[in-house]
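**Q** task: produce atomic coordinates for the following.
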Amino acid sequence: MTTLASLLGRRVAVWGFGREGRAAIHALRKRLPALPLALYCSEAEQVEARAFDPALAVFGHEPDAAALAGYDVVVKSPGISAYKPAILAARERGVQFTSGTALWFGERPDARVIAVTGTKGKSTTTALLAHLARSLGVRTALAGNIGLPLLELLDGEAALWAIELSSFQTGEAGPVELGVITSLYEEHLDWHGSRERYVADKLKLADAARTLLVNGLQLGLVERTEAHPRRLLFGRPDGWHVHGGWIHRGGARVFDAARIAAPGAHNALNACAALAALEAVGYDAPAAAPALATFLPLPHRLQPLGSHDGLDWINDSISTTPQATLAALDSLAGRAVTVIVGGHDRGLDWSDFVRAMEARADLRIVAQGANGPRIAAALRDAHFPGSLAEAQNLAEAVEAARAGAPSGSVVLLSPGAPSFDQFRDYAARGRRFAELAGLEGHAAAGIAGLGIA
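**A** The predicted structure is shown next:
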């Protein structure tokens, strides 16, 4: 793994000025204050970047292959696809690409790490893991893709590191004591280029994990990981699983799933993943289980915002796949629901969602955003029996949802798509939804427990 010290005397650039990029700049300045450093950011970020670090050589544009070839090492932010033609060409010319994640692992090879990834469930599982470990008195770090770059905790000390990794980061992890894969669906095709590459990149965590814990309910995931020499499963009757509304460890009932503050069967399964992970690294998971009742649900993930205009508003802006929207709807079974779907179109297949809607005459759907027309057309072609409306953007969608929703029902934002057609990220979309609902401020809270405690 690349260490910060190994960059001394080399030509280094940072690409990206989000939180990951800033953390990388700060760490490099702290450890290598005399190292000349270049930054590539957007044109709009140039002034802020120069104020952040006046010694930076700031370029307000995306580098091409020729520009990248002028450096020995480029510290790339995770949102920048590793498969960009300029990056592939620069690699062929000997340029090394690394990241804040890779640098942290290079600096902390002896850290006790549980790394969690998955198309859905990874953030909640990682946060649950940290919460449960802390309930046992374990000094635990909660960081990574969940919202706190690892380099921001470079000098922190913890007995256990609960780290979330996105599919952009799984190939950058050093050896981890336990890797956890919560689920595997189609996502981020614009970054990875194909479903096959997305799956392969996600499963790179298996290569880094001494022990691997995977969702035993996903047969494809089970098959793809069966060669791992130390693989464990959750979700099956012989391990941590959900049955009859209870979390079980084998045949023993451990915890009433209805007492978990985070609603839905999928969150009960996330709790099983966290408990199984704790047990896999030697902690007393049954003793930690009661702390599930005090876990604070993550913002923008089936987050109840409150009631307004006679309606209950739920913010699930983190939903960026159709499967996540289906899980959100399942968690609200028995309620009258108006669901707002649609957003940035990255070509995901909505056919499973459409098929599931064929029997949902009780449901109201508002399709909005860049892929809203495509979703609405597919629903009409399938003769969706419920109420269907279209809107150009989120503001119009909220008005359409409010106009026809029966009193006492739920308005659910669960887009099944990224936010980039209208918003910087899912959090900005969730905050805007709360404002449009008349409940501004409810979606602004950050994730509880980030850092070391």
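**Q** CA only for contacts and neighbour counts going forward, please
**A** OK.
**Q** so after the host helix or strand of Ala274, what's the next helix or strand?
**A** Assigned by DSSP states H and E, Ala274 belongs to helix 265-280. For helix 265-280, the succeeding helix or strand toward the C-terminus, using DSSP H and E, is helix 285-288.
**Q** dump the residue contacts of the residue nearest to Asp421 when sequence neighbours are not counted.
**A** Residue nearest to Asp421 in three dimensions, not counting chain neighbours: His344, with 4.7 Å by C-alpha to C-alpha, 6 or more residues apart in numbering. Applying C-alpha atoms under 8 Å, 6 or more residues apart in numbering to His344 gives the contacts 369-371, 417-422.
**Q** another sequence for comparison is provided below:
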Amino acid sequence: MGLGHFGGGLGAVKYLLDRGAMVTVTDLRSADELADSLSQLDVSQLEALVLGEHRDNLFTRAELLVVNPAVKPGNRYVELARTVGVPITSEINLFWQHCRGKKLVVTGSTGKSTTASLIHQFLQAAGVPSRLGGNIGVSLLPLVDEITPDEWVVLELSSFQLAALDELRPRPDIAVVTNFFPNHLDWHGTLDAYREAKQTAVCWQTKNEIAVLNADDADSALWPTDAKVVWYGKECWRDRPGVVVGDNHLIVRSSSGGWKIELTDLAPYLRTPHGLMNVAAAFGAVTVALGIPVDKLAGALLNFQGLPHRMQTVAEIEGRTFINDSKATTPEATIAALKSLLQPAILIAGGKDKGADLTELAQTIRSKTKAVALIGDTATALEQLLTTPTSDHARSASALRIERCNTLAAAVEWAWQQSAPGDAILLSPACASHGEFANYEQRGEQFIEFVKSVIQ
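**A** Prediction:
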């Protein structure tokens, strides 16, 4: 149920077909909307392909229902299957049940993709067999039989995936939590439900497992777990193993030694406060938890290229820097992006309303940008927040240039017109992409194309 665009649905279909199952795929999207996923699938192998609708009989007659994590709780068709006793699972649940490798889970509201990728690259640099998968867009399910017990599987997991996984009481060998902010409230319904889903990463662990937690995050630092805790952050203890984050350096202490890491030891992409926290979390997992010396990781740390759609510099045009941060789907991610910039910024923000509080984002936009183009469903709310004077920001509110744009293309054009040499034009939406775009990746790719049109 739900082929989707991110690979999980496709991975589940391939896995089941390889095992001789009779697979029916049903998705509310059309064939055109799913063209990228369908092109990677031999449709002739399917029992049926139903697009643009769901049919009741598919759910009542199934022997197993594999649900895409994007499907909201309480979905009528899922509940219909449940009432007649159909077993319900997900792609990540199937993987968890059949994976023989050691599991390292990374979750959080922001920074989890970069942290998971760093951990994977660190393990590779140290010669430790590892694979990267989960919400980062790669399904490892079709390859699960190839994974050996001595391999590490680094899984970036979303709250949607963890909510489904909870019924298995998962106990990852190592769990890393980056932070916790309100997000996806349109899916979970309440902040408590979102928190409970995220806590699945650590709540079933025992003293035999390790949880790497952010000492600076007031919420996730208090999550219940029986695991041995490795702390990282500015506020963590300096006299025991862990990672201390300074303004321009890290101190790593483990059973295998101690190291001071300067900004110059990091790839340029990571030389920001947000980047330092990601690096600290990765060292907490690899050096403190697993005992791998920093010396073996130096090359991977300095040469880390970052990920597409995450503070990705895509062009330098007449002194302007265009930055694609389409992966910033929360206010906190965009706030971090704006605070990391040294040059004047023109921001493109907005998208699907997930129920997040945009007040702090508006304050940061006022203080950190010279102009902002607003797009998507949240444009009205953001504009209202930005144009309402406050005692702290009345002056900057009146000076800030604001434009409502119907499309991303129009926003890029307007931002270019407002810019001057030395400026950064930043796409960092703070919201999901659903609406004008299928996902954040398509949004980022379109931004890059629109930037090319500026060059022309």
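**Q** TM-score, when you put one on top of the other?
**A** Here the superposed chains carry a TM-score of 0.86, computed using TM-score structural alignment, normalised by the length of the first structure; 422 aligned residues with a C-alpha RMSD of 2.5 Å.
**Q** before we move on, back to that, now the buried members of the contacts of His344 of the first structure.
**A** 369-371, 417-419, 421-422 (16 or more other C-alpha atoms under 10 Å).
**Q** can I get those residues in a markdown table with secondary structure?
**A** Output for those, formatted as a markdown table (DSSP: H, G, I helix; E, B strand; the rest coil):
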| residue | secondary structure |
| --- | --- |
| Gly369 | coil |
| Ala370 | coil |
| Asn371 | coil |
| Ala417 | coil |
| Pro418 | coil |
| Ser419 | coil |
| Asp421 | coil |
| Gln422 | coil |
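**Q** from those, which is closest to Val116 of the first structure?
**A** Taking C-alpha to C-alpha as the measure, Val116 of the first structure lies nearest Pro418 of those, at 20.9 Å.
**Q** now do the same contact list for the residue nearest the centre of the first structure.
**A** With distances taken as C-alpha atoms, centre = their mean, Ser123 lies nearest the centre of the first structure, 5.5 Å away. Going by C-alpha under 8 Å, 6+ apart, Ser123 of the first structure touches 146, 164.
**Q** let me know the secondary structure of the residue in the second structure that it lines up against.
**A** Matched to the second structure by TM-score structural alignment, Ser123 of the first structure sits across from Ser113. Three-state call for Ser113 of the second structure (three-state DSSP): helix.
**Q** now swap in the one 3 residues further on and tell me
**A** Secondary structure assignment for Ala116 of the second structure (three-state DSSP): helix.
**Q** against Ala336 of the first structure, how distant is the residue mapped onto Ile402 of the second structure from the first structure?
**A** In the first structure, the residue matched to Ile402 of the second structure (TM-score structural alignment) is Leu388. Distance from Leu388 of the first structure to Ala336 of the first structure, counting by C-alpha to C-alpha, to the nearest Å: 14 Å.
**Q** hang on, the earlier thing: check which helix or strand covers the match of Ile402 of the second structure.
**A** strand 387-390.
**Q** how about that strand, which residues are buried there?
**A** Buried residues in strand 387-390 of the first structure (16+ other C-alpha under 10 Å): 388, 390.
**Q** roughly how far does the match of Ile402 of the second structure sit from Leu329 of the first structure?
**A** Noted for Leu388 of the first structure: a distance of 16 Å to Leu329 of the first structure, by C-alpha to C-alpha.
**Q** cool, Ser183 of the first structure as well?
**A** In this structure, Ser183 of the first structure and Leu329 of the first structure are separated by 18 Å, where distance is defined by C-alpha to C-alpha.
**Q** buried sites along whichever helix in the second structure runs longest?
**A** Longest helix of the second structure, by residue count under DSSP state H: helix 440-455. Buried residues in helix 440-455 of the second structure, counted by 16+ other C-alpha under 10 Å: 440-441, 443-444, 447-448, 450-451.
**Q** mind listing the strands for the stretch 151-300 of the second structure?
**A** 152-156, 174-177, 210-214, 228-233, 242-245, 249-254, 257-262 (DSSP state E, counting those that start in this stretch).
**Q** and the last one, how far out from the chain middle?
**A** Offset of strand 257-262 of the second structure from its chain centre (C-alpha atoms, centre = their mean, to the nearest Å): 28 Å.
**Q** which one in the second structure is aligned with Gly144 of the first structure?
**A** For Gly144 of the first structure, the residue aligned by TM-score structural alignment is Gly134.
**Q** counterpart of Phe59 of the second structure in the first structure?
**A** So Phe59 of the second structure corresponds to Leu68, using TM-score structural alignment.
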